[in-house]
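K.L.:
what's the 3D shape of this:
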Amino acid sequence: MSRPSPDTTIRENSTPPAGVIIPAAGFGARMGSTTPKQFLELGGEPILIRTVKSFLLCPEIHAVVIAVAADRRSNMETLLAAHLTDGQQEKIILATGGATRQQSVKAAFDAMPADIQIILVHDGARPLISKRLILACLETIINRGAAIAAIPVHDTIKCLKADKSIGKTIDRTHLYRAQTPQGAGRHIFEKAYHIAQKDGFTGTDESSLFEHAGIPVAVVEGEEQNIKITRPGDLQIARGILEEKKFLEEKKLLERKEFLERNNPGEEREMLRIGHGFDAHRLVEERNLILGGEQIKYTKGLLGHSDADVLTHALIDGILGALGAGDIGTHFPDTDDSYKGINSLKLLEKVIGLTNDTGYTVANADLTILCQAPKLAPHLKNMRQNLAGICGISSESINIKATTTEKMGYIGRGEGIAAHAVVLLRKL
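P.N.:
Purely as a prediction, here's the structure:
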């Protein structure tokens, strides 16, 4: 069994593009509400929006296809526009759902962009999924072909007779409760759907389709907090989980403050700190060009030990400079194979953790990319969104500019790309 861990890593250069299908065409009659359950509010946001954002915050997810009832499509478009940025909405595709879950997911599968090779399916009413579980499922699909999140059954299970008396007690040793995400490689979905259609088979979830097709499905240990909101009581449980999470975050911040005060007796720590970062990489053939976590179509890519995301590297160096904590090479040396080909947003995530542990957060950053080609203007908004999401700030707090060098020097000759970053940190 695979377990999600804090350092679960999906490397960009070895990971086919991934997408997620979110079926949201049902009404949810068991909620006893006139509003579909996925549109009910949880912590100030509709349940479905929380679910969608959980996947948009994962750089590995390139597309989110939502299956929605035809008569609620307009409402869905309005909802997405009200809660998502333009950059986030660019990854969203709406598909018209069917009468059953299987029909809705199949419609969404048909709408998934052709370049997406790993596909997850996640219930729209499971808004508390963690990034760790998403990455663990992706990693298991890469290694095993198909995966399902599930948790072991701890309660004693009774099988009843027709008269509702106990017939026998079921051995729970190998019993698990299915959750989502569930998913597989695109070719596995195609095979499973073909066999299901031929046999007239309807499954209750995606893993049952894979099972029917004779495809082994690996289990990823799920999470108790990853509940499906089906009844009114589930909504109360979800609100309680969010409240507990908020309490723990506030407690952690208080502990950091007390630690800093103990270690700086009688001293007034700086409220603001400024850092500058710079990085440059050579352009070569047969490499992906990735800037600010965004893959850009071009004939060449940047050469480096990681994914060579020069913009993210400059931001990391700017943050480390403001902290007085060395540079990117000190923390992530190119002699360490664990960082070979790694998505640089993962490195930024680690540096943001260090920043917060030190008692600071990013206030704003001003970044400049020096690049003769390709044109980067169409991609700047997504870059801002990617970096801001990892830093935990609004995209308005990160500015990115792109400029050429008027064909002067190694950048002007198209031999490489460079980036500068100026970063302001503020005390938590």
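
K.L.:
CA atoms for contacts and neighbours, from now on please.
P.N.:
Will do.

K.L.:
list the helices and strands the helix ranked longest in the chain packs on?
P.N.:
Longest helix of the chain, by residue count under DSSP state H: helix 232-263. Helix 232-263 sits against strand 41-42, with contacts defined as 3 or more Cα pairs under 8 Å, 6 or more residues apart in numbering; DSSP states H and E.

K.L.:
what helices or strands is the strand it packs on leaning on?
P.N.:
Against strand 41-42 (3+ Cα pairs under 8 Å, 6+ apart) you get helix 232-263.

K.L.:
ok so, going back, which parts of the longest helix of the chain are buried?
P.N.:
Within helix 232-263, the residues that qualify as buried are 235, 238, 242, 253, 256, 257, counting by 16 or more other Cα atoms under 10 Å.

K.L.:
Over to stretch 54-68?
P.N.:
54-56, 58-68.

K.L.:
Just the ones of those in strands?
P.N.:
61, 62, 63, 64, 65, 66, 67, 68 (DSSP state E).

K.L.:
Serialize those residues to TSV and add fields for distance to residue 110.
P.N.:
Below are these laid out as TSV (distance: Cα to Cα, whole Å):
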residue	distance to residue 110
61	17
62	16
63	13
64	13
65	10
66	12
67	11
68	14
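
K.L.:
Helix, strand, or coil at residue 290?
P.N.:
Following DSSP: H, G, I helix; E, B strand; the rest coil, residue 290 is assigned to strand.

K.L.:
Quick check, it in contact with residue 296.
P.N.:
Yes: at 6.0 Å, residue 290 counts as touching residue 296 under the criterion of Cα atoms under 8 Å.

K.L.:
next up, for comparison:
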Amino acid sequence: MTTCIALIVAGGTGQRFGAERPKQYLDLAGKPILRRTVEAFLRHPLVTGVQVVIDPAWRDLYDAAVAGLDLPEPVTGGATRQDSVRNGLEALAARGGCGRVLIHDAARPLIDAATIAAVVAALDGTPGAIAAVPVADTLKRGRDGTVAATVDRESLWRAQTPQGFRFPEILAAHRSAAGLALTDDAAVAERAGLAVALVPANEENFKVTTPDDLTRATRAVLSTLGDVRTGTGFDVHRFTEGDFVTLCGLRVPHSHGLEGHSDADVGLHALTDAILGALAAGDIGSHFPPSDPQWRGADSATFLRHAAGLVAERGGVIAHTDVTIICERPKVGPHREAMAARIAEILGIAPDRVSVKATTTERLGFTGRGEGIAAQAVATIRLPG
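P.N.:
Below is the predicted model of the structure:
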């Protein structure tokens, strides 16, 4: 199969959106917009790899958005989108290039598999092809706030992405267009004399530009995820010798450690079981048997990522998680925000979809006597159906 790389352009700042961060890092129904876009291409059978172009000033948000995905090091973008695309193409060329490249906006997270396949297929007969939608509305040319003329909409199309090209041709075209201000990659190709086919796409492949667009995209995603499920989890570990405990992915200083086959993170263990329970997919022990020596001392983030991956494989999202730590000591309060942030990072969801809290048993029972720590968790997921 000819190699086909999806080049995701995510270097913009999203000033028109007006958020505190670039729009590609905002939450869309439980996942960052960028992650949804990347996953759409990663799971497509005709796409052999994904390369993302970013503004390094937002590298921490990028890392959180794509945590756990199999991606190469991101490419640094340029001053304009055209510069960013060229940087991405040059990075691919430095690694030996590819047969075909699909250039796609990070802020178009609702791209469907059929459109991707149609753009790729069109490249069998032409050096370029773009997803596009025929103009259906009557068009008016305005002057000083009034209608100056009606524009013939016949043969007019609204360009979308992905815009696909045979790699050597589009690389050469971008190199020759450096310094020019062209509106999209098809315009770069046209300037170089390359034929570009129009591939009918779908209206849902719109670009998230305003808060209203994000609301529309959220409705579109949730409308496909009607199977809402809830799972619970519970875990206990006794104290042993040591000077820290691992709770919800963080090392917390303490007079004792926790005994367990892995890192004994009761919070992540309970949450992993909650997600597996919502999927009716067994428990943590059936996926990571304590009798298996490879899991001795393992980071429990591995277990939680696995559970989240199973949700993603089903085409679902993790809507919310709630973890309660039960102990007398150590105090969880000072670490709650960092714990929630760590869980959100592992799961690839927004921090406001993660709750971490703590309670005691008023000195009753084994936790009250300071013999160990318990945790319980609830996870809500949404699956197609």
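
K.L.:
neighbour count winner among residue 290 and residue 296 of the first structure?
P.N.:
Between residue 290 of the first structure and residue 296, counted using other Cα atoms under 10 Å, residue 290 has the larger neighbour count: 23 against 17.

K.L.:
what's the spacing between that one and residue 86 of the first structure?
P.N.:
20 Å (Cα to Cα, to the nearest Å).

K.L.:
Repeat that for residue 416 of the first structure.
P.N.:
In terms of Cα to Cα, residue 416 of the first structure sits 30 Å off from residue 86 of the first structure.

K.L.:
before we move on, what about residue 211 of the first structure?
P.N.:
Between residue 211 of the first structure and residue 86 of the first structure the computed distance is 39 Å (Cα to Cα).

K.L.:
Check residue 159 of the first structure too.
P.N.:
Distance of residue 159 of the first structure to residue 86 of the first structure, computed by Cα to Cα: 51 Å.

K.L.:
Likewise for residue 96 of the first structure?
P.N.:
Residue 96 of the first structure is 22 Å from residue 86 of the first structure, by Cα to Cα.

K.L.:
With residue 316 of the first structure instead?
P.N.:
Computed as Cα to Cα, the residue 316 of the first structure to residue 86 of the first structure distance reads 25 Å.

K.L.:
cool, and residue 356 of the first structure?
P.N.:
28 Å.

K.L.:
Compare those two (neighbour count), which wins?
P.N.:
With neighbours defined as other Cα under 10 Å, residue 356 of the first structure and residue 86 compare such that residue 356 has more, 16 against 13.

K.L.:
which stretch of helix or strand covers the nearest residue to residue 377 of the second structure once chain neighbours are set aside?
P.N.:
Nearest in space to residue 377 of the second structure, with sequence neighbours left out and distances taken as Cα to Cα, 6 or more residues apart in numbering, is residue 323 at 4.3 Å. Using DSSP states H and E, residue 323 of the second structure maps to strand 317-326.

K.L.:
Between helix 211-223 and that strand, find me the angle.
P.N.:
Using axes from the mean of the first three to the mean of the last three Cα atoms, to 10 degrees, the direction of strand 317-326 of the second structure lies 80 degrees away from that of helix 211-223.

K.L.:
Is the closest residue to residue 374 of the second structure other than its chain neighbours in a helix, a strand, or coil?
P.N.:
Once flanking residues are discounted, residue 374 of the second structure sits nearest to residue 236: 4.3 Å by Cα to Cα, 6+ apart. Here residue 236 of the second structure is strand, with the state taken from three-state DSSP.

K.L.:
any idea how far residue 236 of the second structure lies from residue 301 of the second structure?
P.N.:
17 Å.

K.L.:
distance of the residue nearest the centre of the first structure from residue 64 of the first structure?
P.N.:
In the first structure, the centroid-proximal residue (Cα atoms, centre = their mean) is residue 58; its distance is 1.9 Å. Distance, residue 58 of the first structure to residue 64 of the first structure, by Cα to Cα: 11 Å.

K.L.:
ok, now residue 16 of the first structure?
P.N.:
Counting by Cα to Cα, the gap from residue 16 of the first structure to residue 64 of the first structure is 15 Å.

K.L.:
The nearest residue to residue 250 of the second structure once chain neighbours are set aside: how many residues sit nearby?
P.N.:
Excluding the flanking residues, the one nearest residue 250 of the second structure by Cα to Cα, 6+ apart is residue 339, at 6.5 Å. Neighbourhood size, residue 339 of the second structure [other Cα under 10 Å]: 25.

K.L.:
mind listing what residue 133 of the second structure touches?
P.N.:
Shown in contact with residue 133 of the second structure (Cα atoms under 8 Å, 6 or more residues apart in numbering): 157, 158, 159, 160, 200, 201, 202, 203.
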